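> Provided below for reference: sequence and predicted model.
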Amino acid sequence: MRFGEADRILHLYTPHRGRCAAIAKGVRRTRSRFGGRLEPFFRLHLVLYEGRSELMTITSAETISGHPRLREHAASLDGAARACDAVSRLFATPDPHPGVFALLC
């Protein structure tokens, strides 16, 4: 979700926090330090800063897996999007569900 001119709000699902939201500042700039790492369906190692806001701030991102085969077929992308939508609707609270996280990975 776009936020401001260069920022983006990301909805994340983590093994320890469950569903949460974080802001990536400057991610939409041409010379962003995040590059193309903050894309849908990527498995990432993120460093998050928890300030006073309900949104955490992403301070660094490292790709664990980009799932390149997922992008080969439209049906694969559609299935991944549907799975993420289902998790978003079923697990709206920030409670961790390690089993659900394992299924998504």
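All right, it came through fine.

> from here on, contacts and neighbour counts on C-alpha atoms
Noted.

> ranges for the strands of this protein?
Remark: strands assigned in the chain by DSSP state E are 2-3, 7-14, 18-24, 43-49, 56-65.

> the longest one vs strand 18-24, what angle?
It refers to strand 56-65. Counting by axes from the mean of the first three to the mean of the last three C-alpha atoms, to 10 degrees, strand 56-65 lies at 100 degrees to strand 18-24.

> other residues contacting strand 56-65?
Defining contact as C-alpha atoms under 8 Å, 6 or more residues apart in numbering, one finds that strand 56-65 is touched by 21-25, 34, 37-38, 42-51.

> same check on the first one?
Strand 2-3 has contacts (C-alpha under 8 Å, 6+ apart) with 8, 9.

> can you check the fourth one too?
Contacts of strand 43-49 with the rest of the structure, by C-alpha under 8 Å, 6+ apart, involve 22, 37, 56-66, 105.

> at 6 Å what do you get?
Here strand 43-49 makes contact (C-alpha atoms under 6 Å, 6 or more residues apart in numbering) with 56, 57, 58, 59, 60, 61, 62, 63, 64, 65.

> among the strands of the chain, which is nearest residue 90?
Minimum separation from residue 90 across the strands of the chain (C-alpha to C-alpha) falls at strand 18-24, 10.4 Å.

> hold the first one in mind and look at this next one:
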Amino acid sequence: MGAGQVEREHTEAIVLKGVDFSETSRIVTLITPDRGKMACMAKGVKRPKSPMAGVLDTFNRIDLVYTWKDTRQVQTLIEANVANGYAGIKGDLDKSSYGAFLLELALVVVHDNEPSEDFYIELIQALNQLDDWTGEVAVFGAWATLRLLSAAGFAPMLSTCSTCDKAIEANPGFAFESGIVCGACSADQRITVGEYKTLKALADYPARCPRIRNGRSIFGLLATYATSQLESPFRSVRVIRQLERESLG
């Protein structure tokens, strides 16, 4: 396709966020398998009788048709339909909070106009499972975070000490620049042997989240690791921590 040429394309996407552009239009940020992160103008979507009303809500998995032009940063949405609205996530405060972290992670690690099929597939699988999840949501959040970090090339080292490569025995720790460390190496945070075993168990199940418990500390560890690795604050983490404080209070 030549520079400046407009081409009509069809794909699927997850809606990561949306902002109002005018009284009738919104700009939505999507993650797609073939073009990575992409911004689209949805003209007239805020009109009461718009056929796309509710279609572009955050979390929705959609089928869409749009026009692509290399020289513009915001593409034009032509039509869209909901493939999965993830009602199970949207209707549960804990699920939607941890799910929001996964979407924020996608916003940070996925690049504009760069194929991201592997990451997209991992995100779809995570949202599909979270939608039906009946176990501890923090455990699922930790598992999904590991999967997405791995897909993006930011997985922490967990098999042996990330500093000296020795086996992990007593007094394990975690370094936010690399991953697990042994008792002899410097750590940003010491963790229990049980927490290390939980981390390993989550990493050893790539297809489905294992039904284990006590995931809050593990999710917190991985969220701090992601913040350090990506040099990005995550608003959803603050929301999750606030919900945790309220549940304990």
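Arrived safely. Since we're looking at a predicted model, the values are computed, not measured.

> the residue nearest the centre of structure 2 and residue 241 of structure 2, how far apart?
Geometric centre of structure 2, nearest residue: residue 102, 2.1 Å, by C-alpha atoms, centre = their mean. Distance, residue 102 of structure 2 to residue 241 of structure 2, by C-alpha to C-alpha, to the nearest Å: 15 Å.

> check residue 25 of structure 2 too.
Taking C-alpha to C-alpha, one finds residue 25 of structure 2 at 34 Å from residue 241 of structure 2.

> isn't residue 12 of structure 1 right up against residue 22?
No: between residue 12 of structure 1 and residue 22 there is no contact under C-alpha atoms under 6 Å: 7.4 Å.

> and the two? which has more neighbours close in?
residue 22 (19 against 16; other C-alpha atoms under 10 Å).

> what does the more buried one align to in structure 2?
Matched across to structure 2, residue 22 of structure 1 falls on residue 40, judged by TM-score structural alignment.

> do the same with residue 39 of structure 1
Aligned partner of residue 39 of structure 1 by TM-score structural alignment: residue 57.

> show me what contacts the match of residue 22 of structure 1?
Here residue 40 of structure 2 is in contact with 27, 28, 74, 75, 76, 77 (C-alpha under 6 Å, 6+ apart).

> if I look at the fourth one, how far off is residue 58 of structure 2?
In this structure, residue 75 of structure 2 and residue 58 of structure 2 are 18 Å apart, going by C-alpha to C-alpha.

> kindly report the same for the third one.
With the distance defined as C-alpha to C-alpha, residue 74 of structure 2 ends up 18 Å from residue 58 of structure 2.

> of the two, who's got more company?
Per other C-alpha under 10 Å, whichever of residue 74 of structure 2 and residue 58 has more neighbours is residue 58, with 20 against 17.

> am I right that the more buried one is in contact with residue 14?
No: judged on C-alpha under 6 Å, residue 58 of structure 2 makes no contact with residue 14 at a distance of 7.8 Å.

> tell me the contacts of residue 15 of structure 1?
96, 98, 101.

> looking at the contacts of residue 40 of structure 2, which one is closest to residue 221 of structure 2?
Closest approach to residue 221 of structure 2 among the contacts of residue 40 of structure 2 (C-alpha to C-alpha): residue 28, at 30.7 Å.

> map the closest one onto structure 1.
Aligned by TM-score structural alignment, residue 28 of structure 2 pairs with residue 10 of structure 1.

> any idea how far residue 61 of structure 1 is from the spatially closest residue to residue 18 of structure 1 that is not a sequence neighbour?
The shortest distance from residue 18 of structure 1 to any non-neighbouring residue, by C-alpha to C-alpha, 6 or more residues apart in numbering, is to residue 96 (3.9 Å). As judged by C-alpha to C-alpha, residue 96 of structure 1 and residue 61 of structure 1 stand 21 Å apart.

> same deal with residue 77 of structure 1?
As judged by C-alpha to C-alpha, residue 77 of structure 1 and residue 61 of structure 1 stand 22 Å apart.

> got it, and residue 41 of structure 1?
Per C-alpha to C-alpha, residue 41 of structure 1 is found 14 Å from residue 61 of structure 1.

> same deal with residue 6 of structure 1?
Residue 6 of structure 1 is 17 Å from residue 61 of structure 1, where distance means C-alpha to C-alpha.

> higher neighbour count, those two?
More neighbours surround residue 61 than the other of residue 6 of structure 1 and residue 61, with 17 against 14 (other C-alpha under 10 Å).
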